[in-house]
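[1] sharing a sequence plus its predicted fold:
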Amino acid sequence: MASGDFLRQMQGYGLTTANIFYRMPDHPGIIQSYIWQDYDLHPHFPELRKFLDFWTRSLDGPLHGVTVAHAQLIKPAEMRLVNGEFSVH
């Protein structure tokens, strides 16, 4: 049986990392950073949007900015032609 993460990758999900910058509730002049990582769909990022909506509704630290990186982990195989074969004993 394949893992749930593998099945999600087969459905087009890729690893998404978001660096979320937010202001401290008690000290609004200080900006903190929180790293969020999960499998998500590019380019609309429904899982990240769901998390950011939760953050806005439930947490006191107002968002300052979000930087997103995404990598499609399962890609078509790359093929490279080889000119020779070497045997190592």
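    Alright, I've got the coordinates.

[2] switch to C-alpha atoms for all contacts and neighbour counts from now on
    Fine.

[3] list the contacts of the residue positioned nearest the centre of the chain.
    The central residue of the chain, meaning the one whose C-alpha is nearest the mean C-alpha position (C-alpha atoms, centre = their mean), is residue 16 at 0.9 Å. Residues in contact with residue 16 (C-alpha atoms under 8 Å, 6 or more residues apart in numbering) are 37, 38, 39, 40, 68, 69, 70, 71.

[4] after the host helix or strand of the second one, which helix or strand is next?
    Residue 38 is part of strand 31-40 when elements are defined by DSSP states H and E. Note on strand 31-40: by DSSP H and E, the next helix or strand toward the C-terminus is helix 46-58.

[5] want to compare, so here's the second one:
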Amino acid sequence: MQETPTELMLKGYGLTTAELFYRMPDYRNVLNSFVWQEYDLAPDHPKLFGFIEFWQDSIEGPLHSVRFTHRKMLSSGEWRHVVGEFHYH
């Protein structure tokens, strides 16, 4: 069973977005881009680096460069468990 994005964020994961620039296999002077997005752990980024290794091993278009950003959408101090609820007239 796959974890939901909220469960991942509570475990410290953040949304990582990467733009990979690669050369076309038949036209080496042409750069193309591919956008990848996944919940990952900073600062090691195991899923991002795993994807880059997969690309280098399995995809014919050699990588030119990778640009990425990481946004931790929920930190442990921002989450509170609320037990009660108040109703106003």
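    Okay, I see it. Owing to the predicted nature of the structure, the values given are computational and were not obtained by experimental measurement.

[6] most neighbours out of the contacts of residue 16 of the first structure, which is it?
    residue 40 (23 neighbours; other C-alpha atoms under 10 Å).

[7] separation between the nearest residue to that one once chain neighbours are set aside and residue 57 of the first structure?
    With C-alpha to C-alpha, 6 or more residues apart in numbering as the measure, residue 13 is the residue that lies nearest to residue 40 of the first structure, at 5.1 Å, once sequence neighbours are left out. Here residue 13 of the first structure is placed at a distance of 26 Å from residue 57 of the first structure (C-alpha to C-alpha, to the nearest Å).

[8] who has more neighbours, these two?
    The residue with more neighbours, out of residue 13 of the first structure and residue 57, is residue 13; 22 against 10, by other C-alpha under 10 Å.

[9] what distance do you get for that one to residue 47 of the first structure?
    10 Å.

[10] which residues do the two both contact?
    39, 40, 41.

[11] any chance of these in TSV, plus distance to residue 3 of the first structure?
    Supplementary listing: these in TSV, determined by distance: C-alpha to C-alpha, whole Å:
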residue	distance to residue 3 of the first structure
39	13
40	16
41	18
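
[12] which single one of those is nearest to residue 5 of the first structure?
    Closest approach to residue 5 of the first structure among these (C-alpha to C-alpha): residue 39, at 7.8 Å.

[13] quick one: contacts for that closest one?
    With the criterion set at C-alpha under 8 Å, 6+ apart, residue 39 of the first structure makes contact with 5, 8, 9, 13, 14, 15, 16, 47.
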